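# Structure of the sequence below:
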Amino acid sequence: MSQPSKKQPILPFWQVWNVSFGFLGVQFGFALQNANVSRVLSDLGADLHSLSLFWLAAPIMGLLVQPIVGAASDKTWNRFGRRRPYILGGAIAAAAGMLLMPNAPLFVAFLAPMIFGGMMLALMDGAFNVTMQPFRALVADMVPSEQRTLGYSIQSLLINIGAVFGSILPFLLTNVIGLENTANVGQVAPSVTWAFYLGATILFGTVLWTVLRTKEYPPEEYNAYKGLDADTLAKANAPKSIGKKLAEFWQLFINMPKTMRQLALVQFFSWFALFIMWVYTTPAITQYVWGIEAKWFDPTYLQSLESIPADIAAAKGAAGDWVGILFAGYSLFAAIFSVLLTKLSMTFGRKPVYAVSLLAGGLGYISFLLFQNPELTHVNLFITEVDVPKGAVGLLLPMIGVGMAWAAILAMPYAILSDTLPADKTGVYMGIFNFTIAAPQIISGLFAGWILHNVFANEAIYILMLAGGAMIAGAVSVVFVKEDN
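Just a heads-up that it's a prediction; the model follows:
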């Protein structure tokens, strides 16, 4: 492999911004999914035990999609670019899934709405992964090493801006526009349906901005910046049999950089905790703060009734909307913290900042137990005013720690990892690194529902305590990561 003949240029701030701008829309859609899919699937007939099993579609799609897309985008050079074709194609598929999912009841003649909803979750998450992986590789391609932390911090900032508005959108549509936020079993609330429509539009528009405003380096220029030899690459990328490709992939996997192996343990605990939060926050606060018994999440019991009592439906709708506020809160705190990450990392080092952030997230989950007060209080959110339990308002405080953890999880492992990866294998290794995101979610999905049912008697608040312990274990694991200097 030849030595670099050209120094990769420092990019203007707004060019770094444009490289990641589409991630705002992708995360807008991802936040809508995270804050509302458990609510949608429950309304369509899923029980608490099976919720985590439906959510398995998300990490499984990531596990399958990201390495394939990463390897393919490493070898794609055409007039549309290297990463951009995958980014745009994934956005189109994700938008389609977002338009279809809330319309699951319309397809009841072909499939049970709950099953159709699960299929659309798989489509959305698979498409999100097609888009996300090339976005992360695009930063590594376009941004020189000395701007790498800045690049991923901007990406984290945009992700969290998108997440704030994606999480809060159903609440806004109910409390500002006036759309109904309650639903009968087998139906989706109108506020959630329209939120998905708007999310699909924003996702596609922001991705299109990045695709049109980012000009990827041509192969010759890229190879010169990265110190790659074109003839060696041509031989490596020559057509091969499926068996040969699998053998080469396995060799890449077992010979992954040591730093990636060490980060995998941190990722396991971090994403195990995040999966639990996304799946079970809605039932947890509905039960713990709004005082709704676990039986009201049992579809067998609900089917035995002629209709859901108005006060129960209203409480479940209000709690579901408030989860959007909480998720917007942690995303807002994460966006603010993302701005500080580069400076803090330069001052104290990446590892200490990473560890403290995860510790703050773990303590945030555990502190949910402190906020149960059911007494109603009037809250002015500037855009609207609502009456909610005092405990629900107090839950905004733990979101500060959760936001710090989320910002660090989105930026720090990639900033640490990217300097250890060979430039000609960045995409495939970023895809392999997604195993460390998908695997803990799959394990969480397989066992969290069983633990909730058999250990915690369907009291969902306690599964969040398990998430807190896992996040603290992730903070401890950062100690064992050795950075490549």
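
# alpha carbons only for contacts and neighbour counts from here, please
Will do.

# I'd like the distance from stretch 39-53 to the chain centre, please.
Centre-to-centre, stretch 39-53 and its host chain are 19 Å apart (C-alpha atoms, centre = their mean, to the nearest Å).

# Residues contacting it, please?
The contact list for stretch 39-53 (C-alpha atoms under 8 Å, 6 or more residues apart in numbering) reads 38, 102, 113-114, 117-118, 183-188, 279, 282, 297-299, 320, 444-446, 448-450, 452-453, 458.

# residue contacts, the closest residue in space to residue 288 that isn't next to it in sequence?
Excluding its sequence neighbours, the residue lying closest to residue 288 (C-alpha to C-alpha, 6 or more residues apart in numbering) is residue 372, at 6.2 Å. Taking C-alpha under 8 Å, 6+ apart as the criterion, residue 372 is in contact with 288-289, 390-392.

# From residue 120, how far out is residue 102?
Counting by C-alpha to C-alpha, to the nearest Å, the gap from residue 102 to residue 120 is 9 Å.

# Of the two, which one has the most company?
residue 102 (27 against 23; other C-alpha atoms under 10 Å).

# To compare against the first, here's the next sequence to fold:
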Amino acid sequence: MNKKPRLSFLQIWNMSFGFLGIQMGFALQNANTSRIFETLGADTENLAVYWLAAPITGLIMQPIIGYYSDRTWSPKWGRRRPYFAFGAIAATIALFLMPNSHTLWMAVGVLWIMDASINVTMEPFRAFVGDLLPDEQRTSGFAMQSFFIGIGALVASFMPWIFTNWFNIPNTDPDGGIPPSVKYAFYVGGIMYLITVLWTVFTTKEYPPEEDEHHDVPAMDASEEGTYVAKFNRVGLILLSIGIAFSLFVYFMEIDVKLHILGGGFAFFGLIHLLGSRLVHVKKTSTALVHIVKDFNSMPNTMIQLAVVQFFSWFALFSMWIFCTPAVTSHIYGTTDTASAAYNEGANMVSNLFGGYNGIAAIAAIFIPLIARKTSRKMTHLIALCCGGIGLISIYFISEPQMLWLSMIGVGIAWASILSVPYAILSGALPSDKMGYYMGVFNFFVVIPQIVAASLLGFILNTFLGGQTVLILVVGGVSMILSGFLTLRVKDTQ
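From the prediction side, this is the model:
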């Protein structure tokens, strides 16, 4: 493999600039989706289930987009940039539709479209760093993405507050609908999403495929066929059995029916493996699904070790994103009435807090490469995640809204590291011709914890935590600290 040339600061800036708009869309989704769902009549207990549209979409889209972007090449448009452009157009349309949803199920459907579009754009951006930067610049490349993510989310999260306090646009709707301030925030976010992504598309050139990259899909020989038929069958039957057994347990024990989602997830992956086995058995070994399943079962060890770290850190993040609004409005503002001024003040506060931790992340992203060079990437990630975990746990002990800003400092430091360090470690362990696919598969371990959170947190909330949503944030904090210590097990081949 040829040594990639070092890129200038401006080149790294241009290739990362699209993340500014991507994160504006992502932040508007994270900070306001629960608010929109509750305004349209969603029960707090079911919020996590309505959010499932996003992770299920990601679980399907990410490896497919990664797989095909690895095999895309146009002398004019490159490898990843066609996906950037298409995803940006679709996401912009969804951002305009979301605040104009008239029913809960319309909002859930638009969330599905929005998340799919963001995934089409975002996953090739992760592979972009591995494609264009030499290993010694990859931590800086992912940190630059973290910087733009922080800035984009900071601006987007504050936009409802800005429209209300600077432009006197109402923060409540007299008919009990979605406030005008939220609608204007989504409109601006959609426009910025399109502009910033297209900036990267038109200012960044990609390298043509290297001679040693194999983007064709070779058929298996006879000995491989037998091996993979057996392996796919074994893994598929294990996953399918776990899914069925778990769902039967939920049914006969008469516990929360939403837990069937988790059982269904295991069963789905089991069926995918069995389908892959069947395709190999009938000699259709060059199909994309067979190679997607094959590569999934051949992940590098570093990726498997990082997957465990990702699971617990993203479980913590989804706990915060899903339940921070009801936790803050009930625990600190003392209300669950979504039409009340206190609730909307608290919801705006959460949006501002989300902007605040992203602002902290933008600053922390500048220092992460420096700290990693002085210590190690693993130690840097451990320290950052412990800061985030302590920040989430501290919310339980806070009674004054302004003190929440201290909690968000820790969360912001963790967020900057989560968005950069694992990807920098991973990119050095991946083959260049499968960079996009494995970056997509790596996001399984972002999506799976969200599915687990959506399936379990409502059950945990009502069964063990007495309906106190703030305790979900404490659970998230413990999970984040655990993920920090698990980082020490990862083999970093820097």
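
# TM-score them against each other, please.
Superposed pair, TM-score by TM-score structural alignment, normalised by the length of the first structure: 0.86. Supporting alignment: 431 aligned residues with a C-alpha RMSD of 1.7 Å.

# Which two of the contacts of residue 372 of the first structure have the greatest separation?
With C-alpha to C-alpha as the measure, no two of the contacts of residue 372 of the first structure lie farther apart than 288 and 390, at 12.1 Å.

# hmm, back to that, where helices are concerned, which of the contacts of stretch 39-53 of the first structure count?
Of the contacts of stretch 39-53 of the first structure, the ones assigned to helices by DSSP state H are 38, 113-114, 117-118, 279, 282, 299, 320, 444-446, 448-450, 452-453.

# What separation do you get for residue 154 of the first structure and residue 385 of the first structure?
On the measure of C-alpha to C-alpha, residue 154 of the first structure and residue 385 of the first structure end up 32 Å apart.

# Just want to know which of the two has more residues nearby.
Taking other C-alpha under 10 Å, residue 154 of the first structure and residue 385 do not tie; residue 154 has more neighbours (25 against 12).

# one step back: which one of residue 288 and residue 390 of the first structure has more residues nearby?
Applying other C-alpha under 10 Å to residue 288 of the first structure and residue 390 shows that residue 288 carries more neighbours, namely 23 against 18.

# which residue lines up with that one in the second structure?
Under the alignment (TM-score structural alignment), residue 288 of the first structure pairs with residue 331 of the second structure.

# For residue 296 of the second structure, see how far away that match is.
Residue 331 of the second structure sits 43 Å away from residue 296 of the second structure, going by C-alpha to C-alpha.

# Do a quick rundown of the strands in the first structure.
376-380, 385-389 (DSSP state E).

# Which stretch among the ones you listed approaches residue 364 of the first structure most closely?
Closest approach to residue 364 of the first structure among the strands of the first structure (C-alpha to C-alpha): strand 385-389, 19.0 Å.

# From the contact counts, what lies against that closest one?
Identification of packing neighbours for strand 385-389 of the first structure by 3 or more C-alpha pairs under 8 Å, 6 or more residues apart in numbering; DSSP states H and E yields strand 376-380.

# And residue 306 of the second structure? What does it align with in the first structure?
In the first structure, residue 306 of the second structure lands on residue 263 (TM-score structural alignment).

# My error: substitute residue 358 of the second structure in the last question.
Using TM-score structural alignment, the partner of residue 358 of the second structure in the first structure is residue 331.

# Could you tell me how far its match is located from residue 174 of the first structure?
Distance from residue 331 of the first structure to residue 174 of the first structure, by C-alpha to C-alpha: 20 Å.
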